[in-house]
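> Coordinates for the following, if possible.
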Amino acid sequence: MATVASARPPAGSPPAPVPARVQRRVLRVLLCLQILFSMVIAMSGPVVSLLAERITGSATRAGFTQASIFCGSVACAVPLAALSARYGRRVGLAVGQLTGAVAAGVVVCGALLDSFPLVVIGSFGIGGAIAAGFQIRFAATDLAADGRHGRAVGMVTWASTAGGVLGPSLVGITDKLVPGSPLPEFTSPFIVIAAGLVGTSLLAYGFLRPDPLLLARAAENANAEDANAEDAKAEDAKAERANTERANTEREHADAGAAQKSATDRPAGLRAGLRTLRHNAQARRAVVVSTTVHAVMIALMNMAALHMHHGGVSVGLIGIVISVHVAGMYLPSPLVGYLVDTYGSYRLFVTGLALQFAAAGVLFASPPHSEAGVGAGLLLLGAGWAAGFVAGSAALSEALPISQRVPAQGACDLIIQAASAVGALAAGLVVAQLSYAVLAALGGAAVLAVLLRILWTGPRGRPA
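Okay, here's the model as predicted:
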């Protein structure tokens, strides 16, 4: 019996052999999808704020649109994960992108009618596309071989470089797409966003074949049936039971397999995802690290531009500093993925958190007029994000079987986005009432708390 049990594959890898060419095809499609998606979605945040300010004349109300995008991504994370769990990644990704396309159309209507409520509603729907975009990294791990989850996440994350660098620069080009157009200012970019998201929706639904999640699930079910058959055969050979007893044993295995399939077919909701995370220490640790590095990065990065502006740094230099930060986030991702697969997620967790703690120290000490100091801090902040976020995404997939993975991934994204929204709101209040240095100190304290906990519990998640 021990030999049969030990032959079963790890929880986080496809339980039955999947041709490498299938995974390569899936990764190629996901890379194209990520590049196109990141380019169009990177335009939405800056432009929607400018559009809202043009309509309302209020910078405060314009900020509501950013909050609405965050709220939309939080609200859509679990429903899209449930949709993927039932119908596959193709449907979940396509529906999320299409939701964003329709929402961009609503923003265009709001711009034409000078309707701020329509712009806010459209911003909320664009958050649905962002929630679907978060799922792309998890789709890359569905068919990843054991020990290659990090590489899969790293490659897809690296593809976001195109969006982070080129997306914002497309705003000015798309806003003057049609010379002499009667469209109001800041309206044309949302037409481009809508068209781009329709394209990503069609790309996901039309080319993500075979569906990686459904194929991985079929492999897991086939392996479970084989394992049950081997167990039954071993028991029969050992005990030489009567035909009646063998029939009863096989019936029990069949009932168990049917129950497992029924559970897999049920919609995957937030409760199921949270239950999985509560009972799996490794998955829970991955979510904590991913949430921490992402929320701290959002809080410190969003306020850095305002911090430098108050110090008299030019807009051009601020743009260069932010670009350095984006490069620090995405360019190291393939290397991080390789290191995760080679040395394990624990070391990258520690590395990512340590880098962000160092970044908080540099940002705390850098005066607002020091673009070099702030730039160095943001570079460290981005590199820490890459290490923690890529490692966390890979570790979450490795820790869970396919049947439990998607609900937990949806819950993970909801937690990450909700924490980031709270962090962004709190960051604005802290900088307005206190200072950016205080914000950096608070971010460093949050990172240090998680880092010390990781070091205390050790690689296996238990106190050393």
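> going forward, measure contacts between C-alpha atoms and count neighbours the same way
OK.
> count of neighbours near Ala145?
Neighbour count for Ala145, taken as other C-alpha atoms under 10 Å: 20.
> Distance-wise, check it relative to Ala376.
37 Å (C-alpha to C-alpha, to the nearest Å).
> next helix or strand past the helix or strand where Ser84 lies?
Secondary structure assignment for Ser84, by DSSP states H and E: helix 59-87. Proceeding C-terminally, helix 59-87 gives way to helix 89-113 as the next helix or strand, assigned by DSSP H and E.
> residues in contact with stretch 18-30?
Among residues not part of stretch 18-30, those counted as contacts by C-alpha atoms under 8 Å, 6 or more residues apart in numbering are 136, 139-140, 143-144, 152, 156, 203-204, 207-210, 212, 219.
> Just the closest of the residues you listed to Arg278, please.
Distance to Arg278 across the contacts of stretch 18-30 (C-alpha to C-alpha) is lowest for Ala139, with 22.6 Å.
> Pretty sure the closest one sits against Arg90.
No - taking contacts as C-alpha atoms under 8 Å, Ala139 lies outside contact range of Arg90: 9.4 Å.
> and this one, so I can compare the two:
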Amino acid sequence: MSTDLTTTAPAPAPPDAASIQRRTLRLLCTTQVMGGIGVTIGFAVGALLAAEIAGVAVAGLAQSAAVIGAALLAIPVTRIITGHGRRPGLAFAYAVGAVGGVLVLLAVVTRWVPLLFLGMLLFGGGSAANLQARYAAVDLADPARRARQLSLVVWATTIGAVAAPNFAALADRTTSGWGLPALSGPFAFSAVAFVLAAGVLLVWLRPDPLLTARRLAAARSGEAARGGGPVAPGGGPVAAEPVAAPAPSARRGAGLRAAWSVVRARPAARLGIAAVAMGHLVMVAVMAMTPVHLREFYPVEEVLPVVGLVLSLHIAGMYALAPVVGWLADRLGRRPVILGGIGTLLAACAVAGTAGHHTPRLTVGLVLLGLGWSATMVAGSTLLSESVPDRVRPSAQGLSDLVMGLAGALAGAVSGFVVQVAGYPVLTLLAAVAVTPLLALALRPVPVGAPDEED
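Predicted coordinates for the structure are as follows:
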């Protein structure tokens, strides 16, 4: 009888889901700062730029082009995420946004309106990436903390987004020395920010949170099949190498059409999508035309600093209190927070619509608008994510962003015509009317036995 005395060095322990989640959240927060700068600095002057080149009546269409771009990009981004994970999908969206920023610069130089709208369409890739990043935060989240961790990524956008509008004038002055026309400089800065965000994700978002979550789900299924009982969520080691593609079971029913079939049968999922979409519609409609409204009573040399201040405070309302909104959604429930968001949106429309030329009152209205958007976005996104099964979750999330983007695009497209024909107060009144169906849906009792919970 012999004894094998050969020893080998132990392999390093693979990371567990909790440590991967912490690292993922830190990385997502970092790229949200970059993306927030890129998106917001462009949006701060997008309507003004379109008004200078093409006229006030189509100024809202420039914002709509970016919103439509974000919505349409949700389709290829969702396919990439479903097949290969969050990392390549988010990086692709940022890269498309950077290309859009460059095309906007060329459009301003050439004064070619079709190229401007094409550039704004692709510029929406930055928004698509920023929005999809919030879902990456819940792939490995503890169910009791889903809303808080999603809201943390939403909140991280504050750092870049709040400061970005105030940098618009600085960016414009900096690039004017390069021979670029007025108002075009911010888009150069946006393109650089998007490229940096894409590079950081490609290099450091490893292991991929979605692929890791799928691996954990497969492990739980395997344990259950062997009679070993379920594996605790977030516990146990996880293989460090990401899988290249989802399992066949993950591919089946993963398209947007299948996701819609699942969402349509679940009242909670329907409410989640509706809350995100309608909150975004109201926010885009009012926010997009606020710079044009301010332009009516400020000279061109003074309007950028005022627009920067008003939009900075509006964006602070959107993002700064997101962790509080997430905490409330985890403590009180998703539906009460959605109802609170609806009430805040209605108050915002009332305040902004009656502000006239009183800039402080208008600013208060825009802050309330941001808070209402935050409540519907955080609570609605969390409710949707936990109300559909794993196999269609990325597609349902992509469907939500598609519907949200199309709703915002419609609002942006119509807002310019409404302001030109009837004025800014009528726009806010119509926005308030548009949100009332969501109130009825949120107050509707959930049928007993409805498949609201995750399968």
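> Quantify their similarity with the TM-score.
Taking TM-score structural alignment, normalised by the length of structure 2 as the basis, the two superposed chains have a TM-score of 0.83; 417 aligned residues with a C-alpha RMSD of 2.9 Å.
> ok so, going back, for the helix holding Ser84 of structure 1, packing partners?
Other helices and strands packing on helix 59-87 of structure 1, by 3 or more C-alpha pairs under 8 Å, 6 or more residues apart in numbering; DSSP states H and E, are helix 20-56, helix 89-113, helix 116-139, helix 243-265, helix 402-433.
> want to throw those helices into a markdown table with mean neighbour count and distance to Gly163 of structure 1?
Shown next, in a markdown table, are the helices and strands packed on helix 59-87 of structure 1 (neighbours: other C-alpha atoms under 10 Å; distance: least, C-alpha to C-alpha, whole Å):
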| stretch | mean neighbour count | distance to Gly163 of structure 1 |
| --- | --- | --- |
| helix 20-56 | 20 | 4 |
| helix 89-113 | 25 | 16 |
| helix 116-139 | 25 | 12 |
| helix 243-265 | 14 | 35 |
| helix 402-433 | 22 | 19 |
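> mind putting those in TSV, distance to Gln66 of structure 1 included?
Below are these laid out as TSV (distance: least, C-alpha to C-alpha, whole Å):
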stretch	distance to Gln66 of structure 1
helix 20-56	7
helix 89-113	13
helix 116-139	8
helix 243-265	36
helix 402-433	9
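> Contact partners for the counterpart of Val102 of structure 2 in structure 1?
By TM-score structural alignment, Val102 of structure 2 lines up with Gly105 in structure 1. Gly105 of structure 1 is in contact with 122, 190-191, 194, counting by C-alpha under 8 Å, 6+ apart.
> hang on, Phe253 of structure 2 in a helix?
Wrong residue type there; residue 253 of structure 2 is Gly, not Phe. No - counting by DSSP: H, G, I helix; E, B strand; the rest coil, Gly253 of structure 2 is not found in a helix; it is coil.
> need the helices for the stretch 251-400 of structure 1, in chain order.
Using DSSP state H, counting those that start in this stretch, the helices of the stretch 251-400 of structure 1 run over residues 270-279, 281-310, 315-330, 333-343, 345-365, 371-399.
> Residue range in structure 2 corresponding to the shortest one, please.
Counterpart in structure 2 of helix 270-279 of structure 1, with TM-score structural alignment as the criterion, is residues 256-265.
> And the contacts of the matching stretch?
So stretch 256-265 of structure 2 is in contact with 253, 269-270, 388, 392-393, 395-396, 398-399, 451, going by C-alpha under 8 Å, 6+ apart.
> Arg460 of structure 1: which element?
Applying DSSP H and E, one finds Arg460 of structure 1 in no helix or strand.
> where's it relative to Ala383 of structure 1, distance?
24 Å.
> Ok, Ile318 of structure 1 next?
Per C-alpha to C-alpha, Ile318 of structure 1 is found 19 Å from Ala383 of structure 1.
> And the two? Which one has more around it.
Ala383 (27 against 20).
> who's in contact with the more buried one?
Counted by C-alpha under 8 Å, 6+ apart, Ala383 of structure 1 has contacts 328-329, 332, 352, 355-356.
> Pro114 of structure 2 now?
Ala107.
> That one pairs with which position in structure 1?
Per TM-score structural alignment, Pro114 of structure 2 is aligned with Pro117.
> ok, now Leu345 of structure 2?
By TM-score structural alignment, Leu345 of structure 2 lines up with Gln356.
> Correct me if wrong: that match contacts Gly388.
No - using C-alpha under 8 Å, Gln356 of structure 1 makes no contact with Gly388, being 9.4 Å away.
> Quick check: neighbours shared by these two?
In contact with both Gln356 of structure 1 and Gly388: Val293, using C-alpha under 8 Å, 6+ apart.
> Once you drop chain neighbours, what's closest to Asp413 of structure 1?
Ala77 (6.1 Å; C-alpha to C-alpha, 6 or more residues apart in numbering).
> and stretch 355-371 of structure 2, which residues are buried?
Within stretch 355-371 of structure 2, the residues scored as buried using 16 or more other C-alpha atoms under 10 Å are 355, 361-371.
> Sorry, slip of the keys, the one I care about is stretch 251-271 of structure 2.
254-256, 259-260, 262-263, 266-271.
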